[in-house]
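# sequence-free structure coming up:
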């Protein structure tokens, strides 16, 4: 069993109490709303992106009753409700709490956990056990309530997908063990799989102690010497050290039918143009989840950090991580044909169901008029510039903050007072920039050329 890390006593920061960073953490939640130009905004944490169809119904009901009716997916697999009435009071939180979407008021903004969306479906092990345990540990830790809304946990099924997202604490499935990564360090610590969630929590609590007085929200914000000392402290308690560079490029699920190595269809994967879902699209997704649900996963949707949705089914997935035995089909014949039929219906509803969609790889921040800081309606501009599928993804930002931008390699389009700046980003490297004045045709051509 993993021993407690040095100085692992509970942090003196009280639940909901003051900390040196409270004044600047403006990340919204369901209890602390953000005032945007299109109304109040609530961000509902969905750990691992795992959402039952019933809870999805609740989100839609809250969006329709208090907001603009739409649901917006974030780059962490969460859901944002926009256009909320300033007089809505505690109504949204009350409904979300009754549905189990708000298990701890003190920790609601700390429940930032991403997980491999295809875990258990494509031959990779399931991380559902890790997810439920880690979420429970975070909600049960008084110290963890002081984590900022920016701090991120990642549970990687060994695919390298969410490990590439630059989380603060990452667990990686490998064989019968797990690897623990803190920040962007190349060092990982090997420990038994069963100890992973507890180790992740202890690492987060150790970060809080290291960050006192520094103003750091995340591991990467720590001074270099403090960050190095933190990694050494965690390594002392965690286990053997190995060298494993973090993957540079995330591996988002490809839209379409998901198959296991033996050829069985195990899930449906769709992308959501600009992460925005109309009520009819959301209802269709939940109806599909109910139709293809199974005993293991129930009627489940998995929201991905790439603004997509995976619906497990129609066959039994592979055995979960830490168990062995042959995978079994559900015994329902003809389901693969039904899955293809469902995929066609989702495509007809405007969702991305294949790599040939012109919306594949296109993303944007909320832009004007929803955000006062945005210099342009970048969503409309992104839609006007949609064309042939490019080799690289493209992300449009209405200002230099570049909220929600992807990781890895992409074409970065940023609106400036002088026009649109287009650059090629590869990790920390940015190629020389090109600027395009206010000419829609020229802008679309420049973006298409950059993506190619």
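Yes, it's here. Every value quoted in this text rests on a predicted model; they were computed, and no experiment measured them. Residues are numbered from 1 along each chain as shown.
# can we go C-alpha only for contacts and neighbour counts from here?
Noted.
# Quick check, central residue of the chain?
For the chain, the residue nearest the mean C-alpha position is residue 76 (2.0 Å; CA atoms, centre = their mean).
# Assign that one to helix, strand or coil.
Here residue 76 is recorded as coil under DSSP: H, G, I helix; E, B strand; the rest coil.
# Show the contacting residues for residue 307.
Shown in contact with residue 307 (CA atoms under 8 Å, 6 or more residues apart in numbering): 73-75, 77, 271-272, 274-275.
# Going by neighbour count, which of the residues you listed comes out on top?
Neighbour counts for those, by other CA atoms under 10 Å, peak at residue 271, which reaches 30 neighbours.
# Tell me how far the residue nearest to that one when sequence neighbours are not counted lies from residue 147.
Take residue 271 and drop its neighbours on the chain: the residue closest to it by CA to CA, 6 or more residues apart in numbering is residue 308, 4.1 Å away. As judged by CA to CA, to the nearest Å, residue 308 and residue 147 stand 27 Å apart.
# next up, a second structure to put side by side with the first:
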């Protein structure tokens, strides 16, 4: 066995480079563009069950993780995944193949175009371009098409976003964050977009060279060197013959959970993105009879396409959710101490307690982290619980990159009480069209801390 294929990575694991965790080794299968067919889903379920613990996780990058593998099972697991077209033989290719694509642009009538062929071409080019092997492992590209399930709020290093302008489809080339806050480099036509993306990423690699503290993400390079340094020649500065905002088609807030696309897709979410091999096996059997597919989304959900909807009882049996208003979808959590040596709390049990809080029904999103690495934290998290030595710090998002701690040393058993107090204050302060989170963000941190403590100590959080 070669050294490259036996290494264990500390972060950003793949199939060729798994990561050691508290419950064994973790393999991450890169986002399958266009989804999984029945055979691939079956293979994943079997590999998870035979060589791992049977636990799988959907990630916010549209990837799928297999947990609980041991060293002896790595090679046969890799071989089966490679044979199914789910992994690369070359670890260096796998490391740069970080492309997230709109999951249903091929069947979404409101999409600007089907971007999946373009995304596959980009994925191949990334693997064939030796210069880009120097990209930091977390750097990823998003290929978007608008429509009913847009990726506007999904963060990415490089955004390639299709919409209609003068003469047909154009791609907005932008860097970092969400669609609304990204730095726009310019506009290009579909036939040029792969070359443009490679040029931006190559320039990012060049700018990192020779730096004592090189930027780890493309947005950080823009902040340090300016957008012009990453803009390749030939880009249009504005959308020809159109307006970006007008060209976008609003999507559904439920991210496709339940029926969507006029009945052409059926979305199933899993709390915390966690599912068992038995669920994936059942879904494989369901799509096999109709030649359907399972599309992985960045919302930690699966879209079942080309087949009738799954019976609700089966979804419940698998631990899935099809109601977009289910409060469990408004909380997220890393695996915590049950599966990670860095975790000091049972994060998912504490997150389930948080799901009972009314704050979430008012548009809030809570993430519970077992340590300060904040693995799996979604971009739209507004309340953050961070474990330190078995207790939590509770922080509120004040700006996209700034958090303010309002409680410290919070016992896990008091998480639900603390969030209920936060919700009570939000309801007292809120009014008009303001969300509960927006009401909280108006309050000064020390005032919020004092009021929360008073409610928790007096039992007044109803």
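Yep, it's here. Quick caveat: nothing in here was measured; it's all calculated off a predicted structure.
# quick one on the thing from earlier: tell me, how many residues neighbour the aligned residue in structure 2 for the residue nearest to residue 271 of structure 1?
Correspondence of residue 308 of structure 1 to structure 2, assessed by TM-score structural alignment: residue 301. Counted by other CA under 10 Å, the residues lying close to residue 301 of structure 2 total 29.
# residues contacting residue 301 of structure 2?
Neighbouring residues of residue 301 of structure 2 by CA under 8 Å, 6+ apart: 58, 257, 267-270, 273.
# those strands in the stretch 201-350 of structure 1, which residues are they?
Under the criterion DSSP state E, counting those that start in this stretch, the stretch 201-350 of structure 1 contains strands at 241-243, 256-259, 265-271, 276-277, 300-303, 308-312.
# Show me what counts as buried in the last one.
When neighbours are counted by 16 or more other CA atoms under 10 Å, the buried residues of strand 308-312 of structure 1 are found to be 308-312.
# For that strand, give me the average deviation versus structure 2.
Superposed on structure 2, strand 308-312 of structure 1 shows a mean distance to its aligned partners of 1.1 Å (mean CA distance after the TM-score superposition for structure 1).
# Distance of residue 242 of structure 1 relative to residue 250 of structure 1?
Counting by CA to CA, the separation of residue 242 of structure 1 from residue 250 of structure 1 is 21 Å.
# Those two - which one has more neighbours?
Neighbour count, other CA under 10 Å: between residue 242 of structure 1 and residue 250, residue 250 has more, with 20 against 13.
# and the more buried one, what does it touch?
Counting by CA under 8 Å, 6+ apart, residue 250 of structure 1 makes contact with 160-165, 407-408.
# ok, those residues vs residue 29 of structure 1, which is closest?
residue 165 (21.2 Å; CA to CA).
# burial of that closest one, as a residue count?
Neighbour tally, residue 165 of structure 1, other CA under 10 Å: 26.
# Next: residue 197 of structure 1.
Using other CA under 10 Å, residue 197 of structure 1 has 25 neighbouring residues.
# ok, now residue 130 of structure 2?
Close neighbours of residue 130 of structure 2, defined as other CA under 10 Å, add up to 11.
# Quick one: map it onto structure 1.
Using TM-score structural alignment to pair residues, one finds that residue 130 of structure 2 aligns to residue 142 in structure 1.
# what do you get for residue 76 of structure 2?
Mapped onto structure 1 by TM-score structural alignment, residue 76 of structure 2 lines up with residue 91.
# and that match, how far is that from residue 55 of structure 1?
The gap separating residue 91 of structure 1 from residue 55 of structure 1 is 16 Å, by CA to CA.
# neighbour-wise, which of those two wins?
The neighbour count for residue 91 of structure 1 versus residue 55, taken as other CA under 10 Å, is higher for residue 55 (19 against 13).
# The more buried one looks like it's in a strand, true?
No - using three-state DSSP, the assignment for residue 55 of structure 1 is helix, not a strand.
# Verify the contact between it and residue 101 for me.
Yes - using CA atoms under 8 Å, residue 55 of structure 1 is in contact with residue 101, at 7.4 Å.
# would you list every one of the helices in the stretch 351-462 of structure 2?
Ranges of helices in the stretch 351-462 of structure 2, per DSSP state H, counting those that start in this stretch, are 358-361, 415-429, 436-441, 445-458.
# name the helices or strands packed onto the third one?
Okay, so that is helix 436-441 of structure 2. If you count contacts as 3 or more CA pairs under 8 Å, 6 or more residues apart in numbering; DSSP states H and E, helix 436-441 of structure 2 packs onto strand 391-399, helix 415-429.
# which parts of the last one are buried?
Counting neighbours by 16+ other CA under 10 Å, one finds that the buried residues in helix 415-429 of structure 2 are 415-427, 429.
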